[in-house]
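Student: A structural model of the following input is requested.
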Amino acid sequence: MPTTTSVEELKTQIKRLNSKAGQMKMDLHDLAEGLPTDYETLIEVATATYEIFREIHDLKQQLKQQEQAK
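Tutor: Reported below is the predicted structural model:
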């Protein structure tokens, strides 16, 4: 059975990553609006943004599983 601490830790990680992801999403949006300027960084910024949202998704799935196991 998962501990309350692990659930709380997941919630904290998700909250922290959501904040960072929001900024990355805005950075990607700004970059896209400015195209073709700085197009060289588009793949790098998009990949980093994708990865953080994937990580958030994975953590939310873990959290859901732990909360259902209670």
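
Student: From now on I want contacts and neighbour counts done on CA atoms only, so please keep to that.
Tutor: Will do.

Student: in the longest helix along the chain, what's buried?
Tutor: Using DSSP state H to assign secondary structure, the helix with the most residues in the chain is helix 4-33. Neighbour-count burial for helix 4-33, counted by 16 or more other C-alpha atoms under 10 Å, picks out Val7, Leu10, Ile14, Leu17, Asn18, Ala21, Met24, Lys25, Leu28, Leu31.

Student: one more, for comparison:
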Amino acid sequence: MVQVTKTAVNPDINELKTQLKKLNSKAGQMKMDLHDLAEGLPTNYNQLMDVAGQTYEIYRQIDELKQQLTKLERGQ
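Tutor: As a prediction, the model looks like this:
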């Protein structure tokens, strides 16, 4: 009987990659929303800080996940 060995990928790495894909998609949308809001200034200027804060937070999370992913990948 032939045994097939599968290269095991750390589930944490796969989970982080999935989270990154989701956040990157959301970040792209937030970036477009921020751009649209900026183009329309001064209309809706009162939303600027909220949208900018949300956009910042998403990109901060992406950066954090990328750092975690790099550490995990180097550990293998």
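
Student: TM-score for this pair?
Tutor: After superposition, the two chains reach a TM-score (TM-score structural alignment, normalised by the length of structure 1) of 0.95; 68 aligned residues with a C-alpha RMSD of 0.8 Å.

Student: that older thread, matching residues in structure 2 for the longest helix of structure 1?
Tutor: In the comparison with structure 2, helix 4-33 of structure 1 aligns to the range 10-39 (TM-score structural alignment).

Student: how far apart are the longest helix of structure 1 and its match in structure 2?
Tutor: Its aligned residues in structure 2 lie a mean 0.2 Å from helix 4-33 of structure 1 after superposition (mean C-alpha distance after the TM-score superposition for structure 1).

Student: Who are the packing partners of that helix?
Tutor: helix 42-69 (3 or more C-alpha pairs under 8 Å, 6 or more residues apart in numbering; DSSP states H and E).

Student: Pull up the aligned stretch in structure 2 for the helix it packs on.
Tutor: On structure 2, the counterpart of helix 42-69 of structure 1 by TM-score structural alignment is residues 48-75.

Student: contacting residues for the residue nearest to Val7 of structure 1 when sequence neighbours are not counted?
Tutor: Counting by C-alpha to C-alpha, 6 or more residues apart in numbering, the nearest residue to Val7 of structure 1 once its immediate chain neighbours are dropped is Leu63, at 6.3 Å. For Leu63 of structure 1, the contacting residues are Val7, Leu10, Lys11, taking C-alpha atoms under 8 Å, 6 or more residues apart in numbering as the criterion.

Student: Tabulate the residues you listed (CSV), appending distance to Thr49 of structure 1.
Tutor: Output for those, formatted as CSV (distance: C-alpha to C-alpha, whole Å):
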residue, distance to Thr49 of structure 1
Val7, 25
Leu10, 20
Lys11, 20
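
Student: which residue is nearest the centroid of structure 2?
Tutor: Centrality entry for structure 2: nearest residue to the mean C-alpha point is Leu23, 3.1 Å, by C-alpha atoms, centre = their mean.
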